[in-house]
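Colleague: Sequence unavailable; structure follows:
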């Protein structure tokens, strides 16, 4: 693959599954019309970049052409990095344009709320448009009609999809073909944030009035035990509290529970919306001040301020019978309400320790 670009920090940008599927489709349709596969195959992305992709596999017969591209996510920790994305192109009926099919390893939509109708292949709108544009360009160059059936598949995609949100979103059978720009920005975690948004869309379409943003599987189990929420009302928030709150501000539900570990929610209490350890830190001095306000004495506050971890602060407060967990929960709730900016959403917060024991709540 050519056209390598890097961030100011020296990290390599990558290419989305949608860009790879477009490149594979372009090569396959060209071969179907001409008998030859362009390799590497160049495409033009929505913002004008013109990367070229080497073909990893290709095959051609009288009825169809198949080309495959290995996804390079650059330096982003993307679950689909290294996946082989194939496009098989066949002639369609005159006047039908581009019809999309889900091949092995590409999911099918089974729940309302996504930007695709139930029953459609999980090939998102922007990649579909990009593929249509490139099919039209190939047709114009080689006297084709542009009436084609495009089947996208991903080797091992069904297994890879189990590591994504797709099963919870009702996308069954494999991965989604994603991307709005065609470019993967390292550590932007755009796929995760997009999944949070689609999770909210699916919950709203299902009519749920209560959703929960959880930092991990332990907090999900705690919330499920507390409220009996269905799986598709549980948002795998991870570190992206801001993504949940900002999207709900524009697309509200009546009630939101935020659940997570004491350390992460201590950061939300301080106003951090990205709770990743590399992008925000627990402020032990603020925890000490919070303990004072919750009834602790100066000695406790000093020991917390001079401690090493949030968990140590919590244990010190518990030993002194100071409800630091509840105080952090309330401050986190206030921070969330501030981000929601008046949206009519009732917010409660559940704080747990590593064992899943509830150590703080706020309503």
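Modeller: Right, received. Where do you want to start? Computed from a prediction, not measured in an experiment: that's the story for all the values here.
Colleague: Please make it C-alpha for all contacts and neighbour counts, starting now.
Modeller: Fine.
Colleague: and residue 176, what is it in contact with?
Modeller: The contact partners of residue 176, taken as Cα atoms under 8 Å, 6 or more residues apart in numbering, are 106, 107, 122, 123, 124, 166.
Colleague: Kindly recompute the last result at 6 Å.
Modeller: 107, 122, 123 (Cα atoms under 6 Å, 6 or more residues apart in numbering).
Colleague: try this one next to it:
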């Protein structure tokens, strides 16, 4: 069995420990993660995908009431999401899956749709905005990542095709988003007024002790392994190192490295990796995020120094940007 989200080939012994067919169905469709113990953890839906569901329900409801919608996630998997819609207003509740620390869990996403001549997307109350320019966003721009925006626009386009409209204006709001955003890392990265609409795959990955053990087991069982920190790193690492087993470790870099006894590469975006090497990398720089810092000449020089001086013994470190370009290599 293969996890359709990560591409990980699940060992047969893990599959044999699963107690029910329903749980195996969750895994085969991407909605569940199978751990080494046989426990299945349910993936949640990202803020971007939740917004897409509300938007699709709103547009479809311009024709008739809606109780659920199917949306195409950025990872290419189509899922059915509970979402209500009537008279151009759609709603969906954020499902965190088996991820208890998700601050956005249970938030109500609302979309209001009005017929128009083209597709127009507005960010309403509860969606944060950037207070300064960054390498990817300009001041005042809503905090909607490109994969999340594409997911929302795809959902709207599908709904328009279904109801035979040529265009629509959709405003998405998040009830309670302002308070929730203040409790996240958003203020530290220059986003205020609400949450961010994110989601590289469309799924929220569950995490608990079982899944951490599975991550370490995957590292231990590999002959050559790439440890990466996020979905973008996962995709890029598979392209850069096709002969290696690529394992997503998130912020558990230290645990993953300790579990490895083979040739190991640490590959991913600069944020978590450079902070793992030096937690104080931003001290005195005036920058709020590592991504902003390494976009400067000073930050690039500092990154090269860190890769030369602080590489863990036997571990090659490869830093990439969001376009897949290698911007740092300890080799």
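Modeller: Done, it's in. A quick note: this is a predicted structure, and the numbers were derived from the prediction, not measured.
Colleague: Can you give the structural similarity as a TM-score?
Modeller: With the length set by TM-score structural alignment, normalised by the length of the second structure, the two chains reach a TM-score of 0.57; 235 aligned residues with a Cα RMSD of 4.3 Å.
Colleague: Show me just the buried residues among the contacts of residue 176 of the first structure.
Modeller: 107, 122, 123 (16 or more other Cα atoms under 10 Å).
Colleague: Doesn't residue 68 of the first structure lie inside a strand?
Modeller: Yes - counting by DSSP: H, G, I helix; E, B strand; the rest coil, residue 68 of the first structure is found in a strand.
Colleague: so what's it closest to, chain neighbours aside?
Modeller: Nearest residue to residue 68 of the first structure in three dimensions, chain neighbours excluded: residue 86, at 4.0 Å (Cα to Cα, 6 or more residues apart in numbering).
Colleague: And for residue 118 of the second structure?
Modeller: residue 167 (3.9 Å).
Colleague: That neighbour - how many residues pack around it?
Modeller: The tally of other residues near residue 167 of the second structure (other Cα atoms under 10 Å) stands at 18.
Colleague: ok, now the one 5 residues further on?
Modeller: Residues within reach of residue 172 of the second structure, counting by other Cα under 10 Å, total 25.
Colleague: Can you classify it as helix, strand or coil?
Modeller: At residue 172 of the second structure the chain is in strand, as set by three-state DSSP.
Colleague: Residue 105 of the second structure -> the first structure?
Modeller: When the first structure is aligned by TM-score structural alignment, residue 105 of the second structure is paired with residue 81.
Colleague: OK, contacts around that match?
Modeller: 71, 72, 73.
Colleague: now residue 98 of the second structure
Modeller: Going by Cα under 6 Å, 6+ apart, residue 98 of the second structure touches 41, 42, 206.
Colleague: Closest one of those residues to residue 274 of the second structure?
Modeller: Using Cα to Cα, residue 206 comes nearest to residue 274 of the second structure of the contacts of residue 98 of the second structure, at 24.2 Å.
Colleague: now that closest one, nearest residue through space, not along the chain?
Modeller: residue 99 is the one closest to residue 206 of the second structure (Cα to Cα, 6+ apart), at 4.6 Å.
Colleague: ok, how many other residues are close to the one you found?
Modeller: Neighbours around residue 99 of the second structure, by other Cα under 10 Å: 18.
Colleague: how close does it sit to residue 209 of the second structure?
Modeller: 12 Å (Cα to Cα, to the nearest Å).
Colleague: circling back: now do the contacts for the residue nearest to residue 118 of the second structure.
Modeller: 116, 117, 118, 119.
Colleague: The stretch 151-300 of the second structure: helices as residue ranges?
Modeller: Using DSSP state H, counting those that start in this stretch, the helices of the stretch 151-300 of the second structure run over residues 177-182, 209-220, 231-240, 253-259, 270-277, 290-294, 297-309.
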